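S.K.: Next one to model:
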Amino acid sequence: MKLDKPVTDGPCWTELGTSDLEAAGRFYADLFGWRTRTDPRQEASGYTVARLGDAPVAAMSPRYQDTQPVAWNVAFSVTDADKAAEAVREAGGTVILMPRDIFDAGRLTVARDPGGAVFQMWQPRAFTGAGVFNAPGSLGWVELLTRAPAEVTDFYTAVFGWTVHPLEEYTQWGIDGADFGGMLEMGEGFPHEVPSHWLPYFAVEDVDLTADAAVRAGGIVLTQPTTVPHGPRIAILKDPQGALFGVHAVDHEH
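M.R.: Now for the predicted structure:
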C-alpha cells in the first residue's frame, strides 16, 4: 500500500467478527504482536481494539448474530456516510446497515456491492482509523474477490472515484495513482459456496516465517508463500476460528 495513513475514499480500518474473541486475540498476538483491549461499555458489545505500540491497527468483536460468518471485513473512509449510502444505492449496491453514530468516534454504514461483497464506510470524527499502514503487523493491502468484475469496477469507481490499473490477471485500485488494493476474479477454482468478499492483507517482515507461526498457533496455510510476478511475496492464511486473511512482505520503499 502506497498510502501511509487513512485518506478519504481509501481503506481506513479492518475488523474481525469471530466466534471466540479470546482465542482470536491470542492467535493474532502470537502472529503480529498485537495488544488487545476490550471496550468495557455494555453498549460496545465486546468490541476489542488491537494495537501495535500506541497505534490502533485493527479490531475484533463477537459475531452479532449466528448467521454472521467468521470473517474479516474492510472499511473505507468517507466524508459523509449518509451521502455515501445514497451513492451506493444509485450505483446498484445495497445498504445493509443504515448510517448510525458510533459513540463520538464516527458514523458507520455497511453496504453490499452488486457482486455480493460486503464492506463498511466510515465517516471519522474522534477516530480516523488505523494509526499505521504497511508496517509489520498492520494493514498493507485490501483485495476484492468477485465473480462480477465488470459490474463491481463500475460500482466502486462511481461510489469512490478509484483509479483502475488493469494487469494481466489482476486489477489494482488506487487513489490519484496510489494503489492500495486489488481485484481478483473468482474462477472455477473457487467453491460455489464461497461468496464474493474483501480480504485484508497484513504486512510482515517474513512471509514464510509468519506462515509457519500461524500453523504453530493453530491456523492453516491456504495459499503457500509465493512471490507474485512484479509484486511481493504473499500467503493466504486461516485463523483457528475460520477467518481468512493475507500477509505480504513489507514494502520498505514506502
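
S.K.: going forward, measure contacts and count neighbours with C-alpha atoms only.
M.R.: OK.

S.K.: how far out from the middle of the chain is the helix or strand containing residue 14?
M.R.: Using DSSP states H and E, the element containing residue 14 is strand 11-18. For strand 11-18, the gap between its own C-alpha mean and the chain's C-alpha mean amounts to 5 Å (C-alpha atoms, centre = their mean, to the nearest Å).

S.K.: and for the helix or strand just after that strand, what are the contacting residues?
M.R.: Toward the C-terminus, strand 11-18 is succeeded by helix 21-32 as the next helix or strand (DSSP H and E). By C-alpha atoms under 8 Å, 6 or more residues apart in numbering, the residues outside helix 21-32 that reach it are 18, 34-36, 60-62, 136-137, 204, 210, 213-214, 217-218, 239-241.

S.K.: For the comparison step, fold the sequence that follows:
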Amino acid sequence: MSERGSYAPGVPCWVDLSTPDTQGATGFYGALFGWRAGFDAEPEAHGYGMFHLRGKKVAGIGPLFHEDLPAGWHSYVAVSDLAETLQKAGAAGGRTAFPPTRVTHAGTMAGLRDRENAFLLLWQPEQHQGCEVVNEPGAFAWSELNTRDPAAAQEFYPAVFGWNAGGDAYYTRWQLEDKAVAGMLPMPVDVPAEVPPGWVVYFAVEDVEESAAKAKELGGGQTSPFIDSPAGRLAMFHDPWHAQFAMISGVQEHH
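M.R.: You can find the predicted model right below:
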C-alpha cells in the first residue's frame, strides 16, 4: 500500500528540495514526475511549498534559508523527541547542524550532521506527518547514505535511531524492527576528496531510461550509468541547478 498517514519514529518520512530557483525547479519536477506545486502565502512559511501527486503530498520545495542547509534534496527522519534524538547524536559523535525550529503548526525540524559530516534532517510531527504517497511512480522511494566510513555509520545510526545494519559486506540495509527503512554504501575510492558524504533521495518511476531521457530534455543530467540492483533498475541524476537525486524503476515496497 503506497499511501501513508503516519510514520514510526526512526523511519524516513519526508523529502524536500532547497533550491536557488523555486519557480524553475517547480517546472522541472512537475514535468518530470507529474507533480503539482502549491506555495504557502503566509510570511512565516518563507516561500516553502508542497509538491502533490494525485492530490497527495509527496515532497517539499523551498529557497535556501539556512546556512547549514545545503542546496539539494534532503531526507527527514521521523522522531518522537527532538531533544533526546539530538542528545543521542551528540553522544555518538555527531553534531547539531541547526537547533529545533518550529514550522508553524506542521511540526518541528532540526538539522543533524553524522560523524562523517553527512547531513540529515529530523522531523517531530504535529499536523504534517510526511509523504502521503510513497513507493509508486512519481513518489519518494528510498534514502541512501553514501559514506567513506561505513563502520563509523554502523555505530552512529543505531545509537541515534535504533536501526540495525542488515545486508551484505558491500551494501547495508538499515532496518527498524526487521523492516528495511534506508540504505548505505561506501563511496568509490575515485570520488574526489572534496565531494562530501551525504544522503541520496530516490524517486520511483515507471521506466528509468525513459525518465532519464525526459530529465535531460528538461535540462538535467545523468551522473551514473544505469545499474540493475535487487531493488530495481536505477541511475543518479542532477537537476538544472545541480541538486542530486536518483530514480529507480521496479521498486520494491519498504518503510
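
S.K.: Need the TM-score from the superposition.
M.R.: The pair, once superposed, lands on a TM-score of 0.94 when counted by TM-score structural alignment, normalised by the length of structure 1; 253 aligned residues with a C-alpha RMSD of 2.0 Å.

S.K.: if we can go back for a sec, just the buried members of the contacts of helix 21-32 of structure 1?
M.R.: Those of the contacts of helix 21-32 of structure 1 that meet the buried threshold are 18, 34-36, 60-62, 136-137, 204, 210, 213-214, 217, 239-241, by 16 or more other C-alpha atoms under 10 Å.

S.K.: Which members of those are positioned in strands?
M.R.: Where these overlap with strands, as defined by DSSP state E, the overlap consists of 18, 35-36, 60-62, 204.

S.K.: all helices in the stretch 151-254 of structure 1, in order from the N-terminus.
M.R.: 207-216 (DSSP state H, counting those that start in this stretch).

S.K.: coming back round to it: biggest separation within the ones in strands among the buried ones among the contacts of helix 21-32 of structure 1, which pair?
M.R.: Checking these against each other with C-alpha to C-alpha, the farthest-apart pair comes out as 62 and 204, at 25.8 Å.

S.K.: Can you give me every residue that contacts the nearest residue to residue 165 of structure 1 once chain neighbours are set aside?
M.R.: Spatially, and ignoring its direct neighbours in sequence, residue 165 of structure 1 is nearest to residue 172 (4.9 Å; C-alpha to C-alpha, 6 or more residues apart in numbering). With contacts defined as C-alpha under 8 Å, 6+ apart, residue 172 of structure 1 is in contact with 164-166, 179-183.

S.K.: Could you see which of the residues you listed carry over to structure 2?
M.R.: Listed in the original numbering, these still in contact in structure 2 are 164-166, 179-183 (both residues aligned by TM-score structural alignment, their matches' C-alpha atoms under 8 Å).

S.K.: Tell me the one of these nearest residue 150 of structure 1?
M.R.: Nearest to residue 150 of structure 1 out of those is residue 183 (C-alpha to C-alpha; 10.6 Å).

S.K.: Residue 184 of structure 2 contacts residue 172, doesn't it?
M.R.: Yes - taking contacts as C-alpha atoms under 8 Å, residue 184 of structure 2 lies within contact range of residue 172: 4.9 Å.

S.K.: Superposed on structure 1, what's the mean shift for the host helix or strand of residue 123 of structure 2?
M.R.: Under the assignment given by DSSP H and E, the secondary-structure element containing residue 123 of structure 2 is strand 119-125. Comparing strand 119-125 of structure 2 with its match in structure 1 after superposition yields a mean distance of 0.7 Å (mean C-alpha distance after the TM-score superposition for structure 1).

S.K.: and that strand, what other elements does it pack with?
M.R.: On a contact count with 3 or more C-alpha pairs under 8 Å, 6 or more residues apart in numbering; DSSP states H and E, strand 119-125 of structure 2 meets strand 72-78, helix 82-91, strand 107-113, strand 198-204.

S.K.: I'm done for today, thanks for sticking with me.
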